[in-house]
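>>> Take a look and give me a structure for this.
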Amino acid sequence: MVDISRKPIVSREAVAEGVIKLRPETVRLIREKRVEKGDVEEAAKIAAILAVKNTPSILPYCHPIPITSVKVDFDYGDDTVRVRVEVKADYKTGVEMEALTGVSAALLTIWDMVKKYEKDEEGQYPITRITDVRVVKKTKGLEERV
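Purely as a prediction, here's the structure:
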């Protein structure tokens, strides 16, 4: 791990997002809360929060960071769900890996909960895909990078 012992504690924020492409019927089931496994949005939100908090357990070179806030939002298209995760902390290193890990876990949770509706006759996923996982905003103190 990189030595951050001499770095000052600074307010930090990162926002990451990603998209899962699904069948339009599947998106409708999610929005109407009619997915057999349960409330997809709530499960994905919990998965994102847990992933943010456990990022150092998943990514070996990440420092444990005292997270002060996690916000998870969903935006629906006809055949997509966009997940956006905002993470805040006051610490010596950034939180972009935590935000990316949260988005990834949320998207994977969505896939897991709706896979029954996404499979074709051969049990494959010809439409389903996770795309565009990226950091959309990072701030450090008063400095902002987009």
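>>> Going by C-alpha atoms from here, please, whenever you check contacts or count neighbours.
Will do.
>>> The nearest residue to residue 30 once chain neighbours are set aside and residue 75, how far apart?
In space, and not counting its chain neighbours, residue 30 is closest to residue 40: 6.2 Å by C-alpha to C-alpha, 6 or more residues apart in numbering. Using C-alpha to C-alpha, to the nearest Å, residue 40 is found at 13 Å from residue 75.
>>> ok, these two, which is more surrounded?
Using other C-alpha atoms under 10 Å, the more surrounded residue of residue 40 and residue 75 is residue 40, with 23 against 10.
>>> Spit out the contact partners of residue 90.
9-12, 66-68 (C-alpha atoms under 8 Å, 6 or more residues apart in numbering).
>>> Check for me that it belongs to a strand.
Yes. If the criterion is DSSP: H, G, I helix; E, B strand; the rest coil, then residue 90 is within a strand.
>>> Run through the residues that contact the residue lying closest to it once chain neighbours are set aside.
Leaving aside its sequence neighbours, residue 90 sits nearest to residue 11 (C-alpha to C-alpha, 6+ apart; 4.3 Å). By C-alpha under 8 Å, 6+ apart, the contact list for residue 11 reads 88-91, 140-141.
>>> The structure of the following sequence is requested for comparison with the preceding one:
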Amino acid sequence: MQEVNQNLSLTHLNDQGDAQMVDVSGKSQTLREAIAACQVRMTLATFTAIAAGNAPKGDVLGTAKIAGIMAAKQTSNLIPLCHPLPLGKIEVNLIPDAELPGYQIRATVVTKAETGVEMEALTAVSVAALTLYDMAKALEKSMQIENIRLLSKTGGKSGDYSVKELK
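Modelled structure (predicted):
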């Protein structure tokens, strides 16, 4: 686990301690990418039913993928103080993992902007996982959404970040 940088100032607070959106108007637009991931763990029976397309609500994986894409586009409406960004690419993938059993969810978000897209990628995987749960809850209510995390980000003043994949 990486250490926390203790020398950072609180950019989301003004001089009076009130919440504020960070002023990025003086920053240059640069190409930025973020990749986030999570997993949804379920019983083998639920995993098999989803893979076979036998969920009562219909296309679980297709619906979850669209929900993740739509969520990334709505991040600034969902997360206070996030900047609305022009998103150039949003890719959401739900990868079957028989070892869980369940699905690994990955989102890649790209923009050319003054600030990064980490929150958009994290929002995409979170909502895709919640949608997968909603679409399959008739099969199993004990599914677990786990390990929501940023895998990597590129661009911006703070530089690139990458974490070794955890399983």
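>>> And the strands in the second structure?
30-41, 87-97, 102-113, 144-154, 161-162 (DSSP state E).
>>> Output those strands in CSV; the columns should cover distance to residue 135 of the second structure.
Below are those laid out as CSV (distance: least, C-alpha to C-alpha, whole Å):
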stretch, distance to residue 135 of the second structure
strand 30-41, 13
strand 87-97, 14
strand 102-113, 14
strand 144-154, 14
strand 161-162, 32
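>>> what's the closest of those strands to residue 52 of the second structure?
Nearest to residue 52 of the second structure, of all these, is strand 87-97, at 11.6 Å by C-alpha to C-alpha.
>>> Which one of the contacts of residue 90 of the first structure is nearest to residue 21 of the first structure?
Nearest to residue 21 of the first structure among the contacts of residue 90 of the first structure, with distances taken as C-alpha to C-alpha, is residue 67, at 29.7 Å.
>>> neighbours of that closest one, just the number please.
If you count neighbours by other C-alpha under 10 Å, residue 67 of the first structure ends up with 17.
>>> Could you report the distance from the counterpart of it in the second structure to residue 116 of the second structure?
Mapped onto the second structure by TM-score structural alignment, residue 67 of the first structure lines up with residue 87. Residue 87 of the second structure sits 10 Å away from residue 116 of the second structure, going by C-alpha to C-alpha.
>>> Tell me the residue in the second structure aligned with residue 89 of the first structure.
Using TM-score structural alignment, the equivalent of residue 89 of the first structure in the second structure is residue 111.
>>> For residue 42 of the first structure, what is the corresponding residue in the second structure?
So, by TM-score structural alignment, residue 42 of the first structure is matched to residue 62.
>>> tell me the contacts of the nearest residue to residue 64 of the first structure once chain neighbours are set aside?
Nearest residue to residue 64 of the first structure, sequence neighbours excluded (C-alpha to C-alpha, 6+ apart): residue 56, at 5.6 Å. Taking C-alpha under 8 Å, 6+ apart, we find residue 56 of the first structure in contact with 62-64.
>>> try residue 74 of the first structure
Going by C-alpha under 8 Å, 6+ apart, residue 74 of the first structure touches 41, 81-84.
>>> Could you single out the nearest of these to residue 110 of the first structure?
Closest approach between the contacts of residue 74 of the first structure and residue 110 of the first structure, by C-alpha to C-alpha: residue 41, at 7.6 Å.
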